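# Based on what follows, work out the 3D shape:
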Amino acid sequence: MIIVFTAFTLPKPITREEARSIFLSTAPTYRGVQGLYRKHYVLSQDGLTAGGVYLWNSRAEAEAMYTESWRSFVREKYGTDPTVSYFESPVVVDNLAQQVLADPAE
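Sure thing, here's the model as predicted:
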């Protein structure tokens, strides 16, 4: 599995309520995306950085999301360029589902 962190420094701070409204407006975009297990929207405490933490099935499926079109969408919505960082996530503990998920052994 792959974890992706996206972040963008906002031109001016936003409140939690503003962020919630913006995030809810874009959330449907991510429903049903191939290989995306979960997305967490994030906002820094000072309201100057927003982004997401994504859990993907594979890097290829994640890379299919972060295209120039996606980057343009972020620029238009937030007025800034995003950063995208990839991390391996071989094990996930999900206490809500009471599961431990692991990539297949290689």
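
# hey, let's count contacts and neighbours off CA atoms from now on
OK.

# Let me see the ranges of the helices in the chain.
For the chain, the helices defined by DSSP state H cover 16-26, 59-63, 68-78.

# Now do the second one: which elements does it pack against?
Just to be clear, that refers to helix 59-63. Packing partners of helix 59-63 (3 or more Cα pairs under 8 Å, 6 or more residues apart in numbering; DSSP states H and E): strand 2-9.

# between the strand it packs on and helix 68-78, how many degrees?
Following axes from the mean of the first three to the mean of the last three Cα atoms, to 10 degrees, one obtains 40 degrees for the angle between strand 2-9 and helix 68-78.

# To check against the first, give me the structure of this:
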Amino acid sequence: MIGVTVTFSYPGGLDRSRVVKVAENARGMFEGMPGVRFKFFTFSEKQQQAVNFYVWESEEEAEQFFSPELLGRVTELYGAAPSIEFVEIAEIVDNSKA
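As a prediction, the model looks like this:
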């Protein structure tokens, strides 16, 4: 499995309502999406960042998703260009079914 961190930085001006609205509008697109196990939309007013974290079944699926066209669209939606980091996931603990 592959984790992908997508970070949008807003030096001096995170618009919380904009970030929340983007998340609300985009959620449905990811529900049931092949290859995506989890997606988390987050923001930190303290760090002036919106950070989205994905867990993908494979690196190939993740890399195909993050096309130049997609990056252009999310830059426009969030009002900031993202930085993207791919990491290999060694293990997941999921206590939601406990």
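
# quick one, which of the helices of the first structure is nearest to Gln34 of the first structure?
Checking the helices of the first structure against Gln34 of the first structure by Cα to Cα gives helix 59-63 as the closest, at 6.8 Å.

# Can you list the buried residues in the closest one?
Going by neighbour count (16 or more other Cα atoms under 10 Å), the buried part of helix 59-63 of the first structure is 59, 62.

# State the number of residues packed around Thr26 of the first structure.
The tally of other residues near Thr26 of the first structure (other Cα atoms under 10 Å) stands at 11.

# I meant to write Pro68 of the second structure there.
Neighbours of Pro68 of the second structure (other Cα under 10 Å): 9.

# could you check the distance from Ala27 of the first structure over to Lys39 of the first structure?
For Ala27 of the first structure, the distance to Lys39 of the first structure equals 9 Å [Cα to Cα, to the nearest Å].

# Could you do Leu101 of the first structure as well?
Remark: distance between Leu101 of the first structure and Lys39 of the first structure (Cα to Cα) = 16 Å.

# Of these two, which one has the most company?
Ranked by neighbour count (other Cα under 10 Å), Leu101 of the first structure and Lys39 place Lys39 first, with 17 against 13.
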